[in-house]
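> Sequence below, structure please.
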Amino acid sequence: MSAALARAGRVALVPALAIFSALAVGGLIIVVSDSTALRDWSSFVANPGRALSTSWDVVSGAYGALFRTSLGGRRAISETLLEATPLVLTGLSVTFAFRAGLFNIGGDGQFLAGALTSVYVGFSLDIPAALHLPLALAAGVAAGALWGGIAGVLKARTGAHEVITTIMLNFVALRLVDYALSTDVFRRTGRSDPISKQVLETARLPRFSDDLRVHAGLVLALVTAYGVWWLLFRSTTGFRVRAVGASPSAARYAGMAVGGTWVLSMLVAGGLAGLAGATTVLGVRFSLTGGFSNLGFDAIALALLGRSHPAGVVAAALLFGVLRAGATGMAAEASTPVDIIVVIQALVIVFVAAPSLIRSVYRIGAGRGTGPVAFSSSWGS
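Next comes the predicted model:
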């Protein structure tokens, strides 16, 4: 038990230091972007104490507002968990594809496919809730799986690189949603802007409390994370997926169906992203509007930060949930630009992707289990 905890600590050390480094650099950017702090630094030689004090006040005020509005109370935690729910699912989507040696850039398209299908089932069928909600969720999973499966089939049959095909499918899904929202079938009655009809009450995910927005999709996301872990590390299918991801040629020599595994992996990855879209429209918005969610690209960061492990993805999603939920409060209370959060997220990715830099800066040894994050073997092949 102690050995397992020690290994977990070693594995988590570099990501933890990467997060700390990103927050530290983000603090410097906050200081540079504050006019009062810059004015005091211009007279640093005459009054160094004031410059340092002002900088501390600016950074502590910004980060204090960030964590206060994301973790400081029941409602704040609810918003953080709400933000984290689709992040968990899209992060799992990228993680599963990573494990198969595939780079799934199509999370946004798969998310939109799932959201579009779920919202249609949600407003078009008038059936009991016991059937309506599961059917709407299943429709979202199926649509996302279909969208991801297209890239998998193209990869297996023609060798088309999944990075290219998933990016293209993102824009196909975007335009498909735009078209659907312009039709009378989807567009809300009496509205000219691109917004769908509202999901019926019977297809909505229940909330934990009337005064909180977090919903049962959170439980569904956590159960799904456990299911993905079990599938990857406790099943023969997962062993095959990981074997193909580690070395397609060796897996093929061992008699494994590499092409079939690629297709299966993209089906699962697409289904997970589709489920994220379904939980968003059935639990939060209750309707669909046009545009990308940008969750697909955040998911890549989550898989990277979580070291392509479901537990790591959940932890990373909670971190990003804190950042996203607290961004608005940071801007409102501390007048700090919301874009700082995007910068911090990007810095986390940079530092996690360069573990040797983190070890060099903090003078820590490599050890076992702390090697560089494994990217998809398909990337650039």
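> okay, CA-based contacts and neighbour counts for the rest of this
Will do.
> Now do the contacts for the nearest residue to Ala311 once chain neighbours are set aside.
Excluding the flanking residues, the one nearest Ala311 by Cα to Cα, 6 or more residues apart in numbering is Ala225, at 7.3 Å. Ala225 makes contact with 88-89, 92, 310-311, 314 under the criterion Cα atoms under 8 Å, 6 or more residues apart in numbering.
> Look up how far Ala346 lies from Ala225.
Per Cα to Cα, to the nearest Å, Ala225 is found 24 Å from Ala346.
> want to put them side by side, so please do this one too:
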Amino acid sequence: MKRLRWGGTWLVTVFAVVGALVVGAVLIAIGDARTRDAATYFFTYPWDTFTEAGYAVRDAYVALVQGAVFNPNLSGTAALGPISETLVNATPLILTGLAVALSFRVGLFNIGAQGQIIAGAIVAAYVGFTFDLPVGLHLVVALVGGILGGTLWGGIVGWLKARTGAHEVITTIMLNYVAINLLTFLLGLEGFQRPPYGQAISESVAASARLPHLLGSSLRVHLGLLLALAAAVGVWWLFTRSTLGFRLRAVGANPDAARTAGMAVGRLQIAAMAMAGGLAGLAGASQVLGVTGSVTGSVAGTIGFDAITVALLGRNNPYGVIAAGLLFGGMRAGSVQMQSSTGVPVDLVGVLQALVVLFIAAPALVRAVFRLKPGGAKAVGSELAAGWTR
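All right, here's what the predicted structure looks like:
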């Protein structure tokens, strides 16, 4: 087989996803009872093993797509349910993926999106169930509150980095724990906790502060999706069309050179982490105001950590982050249908995501396996430092 001529970053990314799906297919086959039974007489009728394995993989991936995009067995509004769930799952992933990508672009490793989501969710929920404001204004104030909560949480990291030199990986991880325990504390306080005060859940957000549904009340996709897409366009414009974006890019490329050129590196790092925190805070607000309607200990789930994978898969490009968020959102939505229809556990999606990161982190392995011609692909580390090309 001839080597493919082009081995650029995006082709490597595509084949990283393909490689993850291939390994996932092997795991599905191993876990399938019929395939294992056929394997007991493999040397007598080897084709039976391959046939059963093929059926198992086909059924699992078909169910995954049906649960994520379209299920022909459903009709009416229910037929839009799978794509609606994909978009609901993708919304916070896009926003937090942008938060991680933005900080990576400035040379900062934001591992604290989880805490920033929680901070945004806390403030948005508090505004949502405490303030008594008109419809529309209440939603705007709650969203702004969520953004400010995340901005504060991210800004603390930037300030510590700029003023004390504290490494952002350490401070973001520690602030994740602070946010988690702060939420646990608040969920036990009267006034934040929902009566009768016997469960760890906040008061319910008022209807005037809820994000409206885009496709009717029976489908969960909400206005937060449009906010996420607008945020992606905003991040693209920031780094490709604005003076501030040019300075942020310069700091990410070489902070010493930027400092020599007269740029306030510390202030730019604070600004970058604050903006990243604001994006993650908006993700937390969208979850509370658009999906859950209240805050629980699991309000952030694993979104903050999955965002790192989304940013890597999207190559820190805002439009790539959208695509990666939709992919992972679809995997999450489809995993439920996959488990109910074929018995393949939803944990397979987590395995696929981890494999994608593994393959992206080892582009030479992807090129060797798929026989891609070297050249044009940058190492992941240099991409995180230099960001996307214009």
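> TM-score for this pair?
Between these two chains, after superposing, the TM-score reads 0.95 (TM-score structural alignment, normalised by the length of structure 1); 371 aligned residues with a Cα RMSD of 1.6 Å.
> before we move on, the earlier item: widest-spaced pair of the contacts of Ala225 of structure 1?
Farthest pair in the contacts of Ala225 of structure 1 (Cα to Cα) is Leu89 and Ala311. Separation: 11.9 Å.
> ok, the two, which is more surrounded?
Neighbour tally, Leu89 of structure 1 and Ala311, criterion other Cα atoms under 10 Å: the higher count belongs to Leu89, 35 against 18.
> Confirm for me that that one is in contact with Ala278.
No - here Leu89 of structure 1 lies out of contact with Ala278, judged by Cα atoms under 8 Å, at a distance of 10.7 Å.
> hmm, back to that, between the contacts of Ala225 of structure 1, which is nearest Ala115 of structure 1?
Of the contacts of Ala225 of structure 1, the one sitting nearest to Ala115 of structure 1 (Cα to Cα) turns out to be Leu89, at 13.3 Å.
> thinking again about what came up before, give the aligned equivalent of the residue nearest to Ala311 of structure 1 in structure 2.
In structure 2, Ala225 of structure 1 lines up with Ala232, judged by TM-score structural alignment.
> and that match, how far is that from Ala271 of structure 2?
Ala232 of structure 2 is 17 Å from Ala271 of structure 2, by Cα to Cα.
> Now for the residue opposite Leu169 of structure 1 in structure 2 once aligned, which secondary structure element holds it?
By TM-score structural alignment, Leu169 of structure 1 lines up with Leu175 in structure 2. Assigned by DSSP states H and E, Leu175 of structure 2 falls within helix 168-186.
> Would you indicate which residues of whichever helix or strand comes after that helix are buried?
Per DSSP H and E, helix 168-186 of structure 2 leads on to helix 224-241 as the next helix or strand towards the C-terminus. For helix 224-241 of structure 2, a neighbour-count test (16 or more other Cα atoms under 10 Å) marks 224-225, 227-229, 231-232, 235-236, 238-240 as buried.
> ok, of these, which one's closest to Ile303 of structure 2?
Ala228 (14.4 Å).
> Go ahead and confirm the closest one touches Gly97.
No - in this structure, Ala228 of structure 2 is not within contact of Gly97 by Cα under 8 Å, at 10.2 Å.
> and the helix holding Leu175 of structure 2, what does it pack onto?
helix 113-130, helix 137-164 (3 or more Cα pairs under 8 Å, 6 or more residues apart in numbering; DSSP states H and E).
> Tell me which of those helices sits most buried.
Highest mean neighbour count of those: helix 113-130, a mean of 30 (counted as mean count of other Cα atoms under 10 Å).
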